[in-house]
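[1] Sharing a model prediction with you, sequence too.
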Amino acid sequence: MTTMTAEATAGAVDVEAVGLEAVTRTYGEVRALDGVTRTFPRGSFTAVMGPSGSGKSTFLHCASGLDRPSGGTVRVGGTDLGRLSETKRTLLRRERIGFVFQAFNLIPSMDVEQNITLPLRLGGVDADPGWLDDVVRRVGLGDRLRHRPSELSGGQQQRAAVARALITRPEVVFADEPTGALDPRSSRDVLRMLRDAADLTGQTVVLVTHDPMAAAWADSVVFLSRGRIVDELVAPTVSAVMGRWESL
């Protein structure tokens, strides 16, 4: 096994971290995405909002390579996902994309450190001790590394999930309702970590949320309706997000 270093994980300098061009996704007669075009610059933090059935989850799944669009192009760091085999898409997600979901998805039989470093071990890579220490410090779990998930609070479990998403130094972090099951204080902790990922380490964060307070942490908010981008708000505030949300 090799040790992951900053040099090994740093991609080519590029303005675009994720790009969608005329992306559609249909399920039978249902058009979940309808010609979506959007670029996410490196180091940006974008929230995606929309009512139920607007296409938010489909958007995240297509943008992250979890699902193949029916049409259009999705790029991650300049790589056209549509040209990759299933195996190569899986490797790209493991090495270049981090995921945080509402369900923490931690492995019950593993302790916190094992859960955090799982993506590296799956790729046959040893954690850089300095980077692991930095990530653990940022999520505030230094005294919980030998605990199992069942011994943690919900907020601590989600912080472990954020650490797991960051440990591979991904170019992009996709977060799907990561604060949906958390109390307000734990929600702020998780959102601060995602904000720091963009501000301190230059990672691109795409957050799907229904919460205006969560969206207000982002640089911009993209609003979806019926599978289309219908509005965007730059430098959002909670009141501005709520106003746009109510108009959808």
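    Yep, it's here.
[2] okay, CA-based contacts and neighbour counts for the rest of this
    OK.
[3] Which strand or helix spans the residue nearest the centre of the chain?
    When CA atoms, centre = their mean is applied to the chain, the residue found nearest the centroid is Phe174 (1.3 Å). Element membership for Phe174, per DSSP states H and E: strand 172-176.
[4] contacting residues around that strand?
    Outside strand 172-176, the residues that touch it by CA atoms under 8 Å, 6 or more residues apart in numbering are 17-18, 57, 60, 64, 96-102, 165-166, 203-209.
[5] Can you tell me which of those residues are buried?
    17-18, 57, 60, 64, 96-101, 165-166, 203-209 (16 or more other CA atoms under 10 Å).
[6] how near is Asp189 to Val172?
    Asp189 sits 19 Å away from Val172, taking CA to CA, to the nearest Å as the criterion.
[7] Of the two, which one has the most company?
    Using other CA atoms under 10 Å, the more surrounded residue of Asp189 and Val172 is Val172, with 30 against 18.
[8] In contact with the closest residue to the more buried one other than its chain neighbours: list those residues for me.
    Nearest residue to Val172, sequence neighbours excluded (CA to CA, 6 or more residues apart in numbering): Thr204, at 4.6 Å. Shown in contact with Thr204 (CA under 8 Å, 6+ apart): Ala17, Phe40, Pro41, Arg42, Gly43, Ser44, Phe45, Glu171, Val172, Val173, Ala197, Ala198.
[9] this is the other structure I want to compare:
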Amino acid sequence: MTHAGPAVRLDMVTKAYGQARALDGVSWAFPRGGFTAVMGPSGSGKSTFLHCASGLDRPTSGTVWIGDTDLGRLREAELTRLRRERIGFVFQSFNLIPSMDVEENVALPLRLGGRAVDAGRVASVLGRVGLADRLRSRPNELSGGQQQRVALARALVTEPEVVFADEPTGALDPRTAREVLRLMREAVDRAGQTVVLVTHDPVAAAWADSVLFLDGGRIVDELRSPTVASVLARWDGVTA
């Protein structure tokens, strides 16, 4: 199905914990088929931003849309189903099931969603991340980079409208991190995927089409067509 409009949209989203506002009136639209990085100093609201934008948490006020769906109008069961069917997640800690092999881990979102597991689709997405020959391996038999590639395949197997990646390279060495970021870039360029990457790493952010900078729970800057040097320069301005 082809959708018009942004993949994700936030309208005056605020998330408060008592008197403290982790997000303070954030509005933004993420274009379909785009790769956006989100950066900010510790405590800037990056994790809260990701949680609210992806439906993992509900904002105190404001509205979040995935496509044309207002998340605030969904009951918890409906929201769970939307996250399972229309959103992919990649986390720093991989979050693979140790007792399942690679194929089973990748197929898990399909099974949880009550969808038939298409072995061809699972094999295809594992081929895209270079693990077609590791279907029967368990996570403890894989390197950290291979585990993260399995996690990326799992996020992509449902053909979600958007993939949210939370510090996906934080536990990886630079070479392995570069490989994972290249695969995310390819998912955008070749498959038209939408990716939102939360990171503290300017090198990772430079793979994106644009970088948003958060500070004090607000978007304070945007950098288009980033390079490592331009991200570092803008980051110095945000954190000064």
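    Nice, thanks for sending it over. Not measured: the values here are computed from a predicted model.
[10] TM value for the aligned chains?
    Here the TM-score for the pair of chains, by TM-score structural alignment, normalised by the length of the second structure, is 0.97; 238 aligned residues with a CA RMSD of 0.9 Å.
[11] For the equivalent of Leu135 of the second structure over in the first structure, grab the count of nearby residues.
    In the first structure, Leu135 of the second structure lines up with Leu145, judged by TM-score structural alignment. Residues contacting Leu145 of the first structure under the criterion other CA under 10 Å number 15.
[12] can you pull the contacts of Leu145 of the first structure?
    Asp111, Val112, Glu113.
[13] any idea how far the aligned partner of Val173 of the first structure in the second structure is from Phe35 of the second structure?
    Taking TM-score structural alignment, Val173 of the first structure has Val163 as its aligned residue in the second structure. Distance of Val163 of the second structure to Phe35 of the second structure, computed by CA to CA: 10 Å.
[14] where do the contact lists of the two overlap?
    Shared contacts of Val163 of the second structure and Phe35 (CA under 8 Å, 6+ apart): Thr194, Val195, Val196.
[15] Among the residues you listed, which ones are in strands?
    Members of those lying in strands (criterion: DSSP state E): Val195, Val196.
[16] mind giving me a markdown table with the shared contacts of Val163 and Phe35 of the second structure and columns for distance to Gly114 of the second structure?
    Output for those, formatted as a markdown table (distance: CA to CA, whole Å):
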| residue | distance to Gly114 of the second structure |
| --- | --- |
| Thr194 | 24 |
| Val195 | 25 |
| Val196 | 26 |
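[17] From the geometric centre of the first structure, which residue sits farthest away?
    The first structure, farthest from centre, CA atoms, centre = their mean: Glu29 at 28.8 Å.
[18] so what corresponds to it in the second structure?
    Checking TM-score structural alignment: Glu29 of the first structure goes with Gln19.
[19] what's the burial count for Arg115 of the second structure?
    By other CA under 10 Å, neighbour count at Arg115 of the second structure equals 13.
[20] Alignment lookup: it to the first structure.
    So Arg115 of the second structure corresponds to Val125, using TM-score structural alignment.
[21] Tell me where the second structure has strands.
    Taking DSSP E as the test, the strands found in the second structure are 8-17, 20-30, 35-39, 61-66, 69-70, 87-91, 162-166, 195-198, 210-215, 218-224.
[22] Please, where are all the helices along the second structure?
    All helices of the second structure, identified by DSSP state H, fall at 46-53, 76-86, 102-112, 119-128, 144-156, 174-191, 202-205, 228-239.
[23] Would you mark the buried spots in the last one?
    Same thing as helix 228-239 of the second structure. Val231, Leu232, Arg234, Trp235, Val238.
[24] doesn't Pro202 make contact with the second one?
    Yes. Applying CA atoms under 8 Å as the test, Leu232 of the second structure and Pro202 come out as touching, 6.3 Å apart.
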